[in-house]
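J.: My questions concern the predicted model and sequence given below.
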Amino acid sequence: MRHGQSLGNASGSIDSSTPGPVLSELGQQQAEALVGTLGDKNYDAIYASTMVRTQQTAAPMSSYLGLPVQVLAGLQEIEAGDYEGTPESEAASGYMQAPLAWSLQGNLDARIPGSIDGNEFNDRMGGALQTMYDNGDRNPIVFSHGAAMMFWTFMNVDNLTAVQKMELLGQSLSNTAYVVVEGNPEDGWTLVNWNGQEFSPERTFGAELRLQIRTLSRQWQAAAESVGTSLATHDPVAIATALNRGISDAGFSLLKFNRAVTAEVIERMEKATAKSVPASRVSPAASDEPQESEVDLRAAVTPVEPVVARQEARELVKAGAPQRDTAVTQAAEEAPERAESANAVSDVTGSAPETAISKLKSQLKKDADKDTVKSRIADRRESVRAKVGATAETIKSRLGVKPQRGSSSVKAGAGSSKDKGADSRSSDSGSDGGSDGS
């Protein structure tokens, strides 16, 4: 929470001195108003910087919640150095140049003339937050300063992109504006709310990559420590075992790292693709009422004529399947119905008619190949039956055994071609029904 208006703010000059100016009359009113706005959040601790204006802003909240104001070093405003006392209106071209480099370029070595660099600032703010965490406080309210709050947030949260940071720079934190972050010094921080603007908790890709690198480093460190412990034993067997296990663990850790990063890339690409899909490619079922543009697109699709589909199917049959295959001929006859189905698909997806015809050809070709194979299997089955029947008759003849009437094997082997053709068709029908038992 930024402090209320101070006399320094009212003067329009930069004042980062400690203890610094007190609140103005307006600042006192702003501090009182905070109780009505945030007093029922049930904070478990109240912290303020070493500058008096934050302590005065925290006082009404302290009285309302019955909690003391804990003054904590490290939360104070970024020291202006050589820019102390200069107009606040000129801060962007002077005082703020180094903090912008810290937060947008990652250049923590940039230094404010006569003051601190990014490393020193981040360490002192991080140290104050670590103290709160070590105290066991999990829902504190912290009274600090505009520049300190803005640039620490930019430097430490894991769900802000560079574009979002640039947008927030244009929304400077006015007096008693607030920023809500969640997390801890160990696992990192996430921006939840920027003075009323909610933010997604999803990490940026860079933050996710840093997290995975940290995880990999810790796993490798654990493997190395295990090997180091074994070396202290001076036992060759223990050392060899630890080395093998360490190498195996390190390799497995790298594998998990690669899997995690790859999965993250794929997930983000899928989300980006889903967001970029135009409305015309979405099924009408996705909304209660189709939009006018969707209706126009569907009406613009030229339907596949049944006659054209029939001719395409027949040409495919002639090119890729035997003429005697009745199943393929039936598929050709069903081409208009398939065409109508293709039209229905093109209506929903916006696919061109040529694409529907191409898919129809491909499906018919698959059907032709499938039914041709079934026919050949049936023919081969009948041939085997005939040979087995003939062999059986030969053996019986040599043994002097008289053939029995009504034998299905003899009938299959010695029947007419007409009977054989009937059996073949029956087999085809059984195959289409999925019960040929092959």
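T.: Nice, thanks for sending it over.

J.: Please count neighbours and contacts with C-alpha atoms only from this point.
T.: Noted.

J.: in which helix or strand would I find the residue nearest to the spatial centre of the chain?
T.: Closest residue to the average C-alpha location of the chain: Glu267 at 3.4 Å, with Cα atoms, centre = their mean. Assigned by DSSP states H and E, Glu267 belongs to helix 236-276.

J.: Which strands or helices does the helix or strand just after that helix pack on?
T.: Sequence order places helix 292-300 as the next helix or strand after helix 236-276, per DSSP H and E. For helix 292-300, the packing partners by 3 or more Cα pairs under 8 Å, 6 or more residues apart in numbering; DSSP states H and E come out as helix 335-349.

J.: got the angle for the helix or strand that comes right after the helix it packs on vs helix 335-349?
T.: Downstream of helix 335-349, the first helix or strand assigned by DSSP H and E is helix 353-399. Angle, helix 353-399 to helix 335-349, by axes from the mean of the first three to the mean of the last three Cα atoms, to 10 degrees: 140 degrees.

J.: Who are the packing partners of helix 353-399?
T.: By 3+ Cα pairs under 8 Å, 6+ apart, helix 353-399 packs against helix 306-320, helix 326-333, helix 335-349, helix 408-414, helix 417-432.

J.: closest one to Pro21 among the ones you listed?
T.: Smallest distance to Pro21 across the helices and strands packed on helix 353-399 (Cα to Cα): 66.0 Å, for helix 335-349.

J.: okay, now the one to match up with it:
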Amino acid sequence: MHCTRIVAIRHGETAWNRDTRIQGQIDIPLNNTGHWQARRTAEALRGEDVTAIYASDLSRAHQTASAIGQALGQPVQIHAGLRERCFGIFQGRTWAELEASHPDVALAWRRRVPDFAPEGGESLLTLRERVEQTFAELAARHLGEQIVVVAHGGVLDILYRAATRMDLQAPRTWALANASINRVLWSPEGPSLVGWGDVSHLQAPESAQSLDERLA
């Protein structure tokens, strides 16, 4: 049986992550901590047998992937199907602002209503279709190989649900940390979980905070 091993990485931290501001498809770059996380992730993957590296075309994912590509000697290939969910008119707001101004929308979001979409945005059903099609396409290109995919929290949430056969509306009980390493095996029967939420490579003597202070 030919399977594809997928190492799925969430991008490093951004200033908007710290502010709990909804990024969606707005192109926000990594902050200093995010760059540090990207380098640590690259070092953690150095020496692994990787055939290809794919990333969302948003800079926070592409910057993270570029650090990994440098460590592995691989170019980064862009795939727009790996973009974060589009949150429409709510992009740029904090969750607190959204709950204060649109409590009904916030409640639908919290309950993970599958067909709910903010104006100009994507529903969970639309996101799931896009993400699952993208991963199936990439897996089919690399049967018997291992690839690295750098994307976003919403994208990796869908990947986890697909690999564990978890319903879209099930409450999230798994981590989606910035720069976490997550492993999935994609077979003809679909994806299965190998490992999730590894952040051991980010537990270093030199803290990201100290790096932020030096580079500020």
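T.: That came in fine, so what should we check first? All figures in this text were calculated on a predicted structure; none of them were measured in a lab.

J.: for structure 2, which helix is longest?
T.: Longest helix of structure 2, by residue count under DSSP state H: helix 124-141.

J.: any residues touching the next helix-or-strand element following that helix, and which ones?
T.: Per DSSP H and E, the first helix or strand lying C-terminal to helix 124-141 of structure 2 is strand 146-151. Taking contacts as Cα atoms under 8 Å, 6 or more residues apart in numbering, the residues outside strand 146-151 of structure 2 that touch it are 4-11, 49-56, 61-62, 64-65, 82-84.

J.: So which bit of structure 1 is strand 146-151 of structure 2 matched to?
T.: Using TM-score structural alignment, strand 146-151 of structure 2 lines up with residues 139-144 of structure 1.

J.: And for stretch 121-128 of structure 2?
T.: The aligned range for stretch 121-128 of structure 2 in structure 1 is 115-122, by TM-score structural alignment.

J.: hmm, who's touching that stretch?
T.: Stretch 115-122 of structure 1 has contacts (Cα under 8 Å, 6+ apart) with 78-82, 98-99, 102, 107-111, 152.

J.: And that stretch, how far out from the chain middle?
T.: Put simply, stretch 115-122 of structure 1 sits 35 Å off its chain's centre (Cα atoms, centre = their mean, to the nearest Å).

J.: how about Ala55 of structure 2, what's its match in structure 1?
T.: Residue pairing (TM-score structural alignment): Ala55 of structure 2 is matched to Ala48 of structure 1.

J.: Oh, that last question was meant for Asn32 of structure 2, not what I typed.
T.: When structure 1 is aligned by TM-score structural alignment, the residue opposite Asn32 of structure 2 is Glu25.

J.: Burial check on its match, number of neighbours?
T.: Burial measure for Glu25 of structure 1: 12 neighbouring residues, criterion other Cα atoms under 10 Å.

J.: got it, and Leu72 of structure 1?
T.: Leu72 of structure 1: 19 neighbours (other Cα under 10 Å).

J.: Need the counterpart of it in structure 2.
T.: Under TM-score structural alignment, Leu72 of structure 1 pairs with His79 in structure 2.

J.: With distance to Asn135 of structure 1 and mean neighbour count as extra columns, can I get the helices and strands packed on helix 353-399 of structure 1 in TSV?
T.: Below are these laid out as TSV (distance: least, Cα to Cα, whole Å; neighbours: other Cα atoms under 10 Å):
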stretch	distance to Asn135 of structure 1	mean neighbour count
helix 306-320	77	17
helix 326-333	77	19
helix 335-349	58	19
helix 408-414	92	17
helix 417-432	75	15
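
J.: what about the ones you listed, which gets the closest to Asp158 of structure 1?
T.: helix 335-349 (37.9 Å).

J.: how about the closest one, aligned to which bit of structure 2?
T.: Aligned by TM-score structural alignment, helix 335-349 of structure 1 falls on no residue of structure 2.

J.: Strands of structure 2, residue ranges please.
T.: 4-10, 52-55, 76-78, 146-151, 181-187, 190-198 (DSSP state E).

J.: Tell me which of those strands approaches Asn17 of structure 2 most closely.
T.: Among the strands of structure 2, the nearest to Asn17 of structure 2 by Cα to Cα is strand 4-10 (12.1 Å).

J.: about what we covered before: nearest residue to the match of Leu72 of structure 1 other than its sequence neighbours?
T.: Take His79 of structure 2 and drop its neighbours on the chain: the residue closest to it by Cα to Cα, 6 or more residues apart in numbering is Ser56, 5.4 Å away.

J.: now do Asp27 of structure 2
T.: Spatial nearest neighbour of Asp27 of structure 2, excluding adjacent residues (Cα to Cα, 6+ apart): Leu58 at 5.5 Å.

J.: Quick check: that neighbour touching Arg83?
T.: Yes - with contacts counted by Cα atoms under 8 Å, Leu58 of structure 2 reaches Arg83, the gap being 6.8 Å.

J.: For the closest residue to Ile213 of structure 1 other than its chain neighbours, give me its contacts.
T.: Of all residues not flanking Ile213 of structure 1 in the chain, Phe257 sits nearest, at 7.7 Å (Cα to Cα, 6+ apart). By Cα under 8 Å, 6+ apart, Phe257 of structure 1 lies in contact with Gln212, Ile213, Leu216.

J.: Check Ala128 of structure 1 too.
T.: Ala128 of structure 1 sits next to Leu72, Ala73, Gly74, Leu75 when contact means Cα under 8 Å, 6+ apart.

J.: ok, and the most crowded of those residues?
T.: Neighbour-wise, the contacts of Ala128 of structure 1 (other Cα under 10 Å) top out at Leu75, 26 neighbours.

J.: Show me the helices in structure 2, by range?
T.: All helices of structure 2, identified by DSSP H, fall at 15-18, 32-45, 59-72, 95-101, 103-110, 124-141, 153-164, 208-215.

J.: how far is the longest one from where the chain is centred?
T.: Translated: helix 124-141 of structure 2. Here the centre of mass of C-alpha atoms in helix 124-141 of structure 2, compared against the chain's by Cα atoms, centre = their mean, lies 13 Å away.

J.: Give the buried residues for it.
T.: Buried residues in helix 124-141 of structure 2, counting neighbours by 16 or more other Cα atoms under 10 Å, are found at Leu124, Leu127, Arg128, Arg130, Val131, Glu132, Thr134, Phe135, Ala136, Leu138, Ala139, Ala140.

J.: Pretty sure Arg21 of structure 2 sits against Leu98.
T.: No - with contacts counted by Cα under 8 Å, Arg21 of structure 2 stays clear of Leu98, the gap being 9.8 Å.

J.: Fine by me, thanks again.
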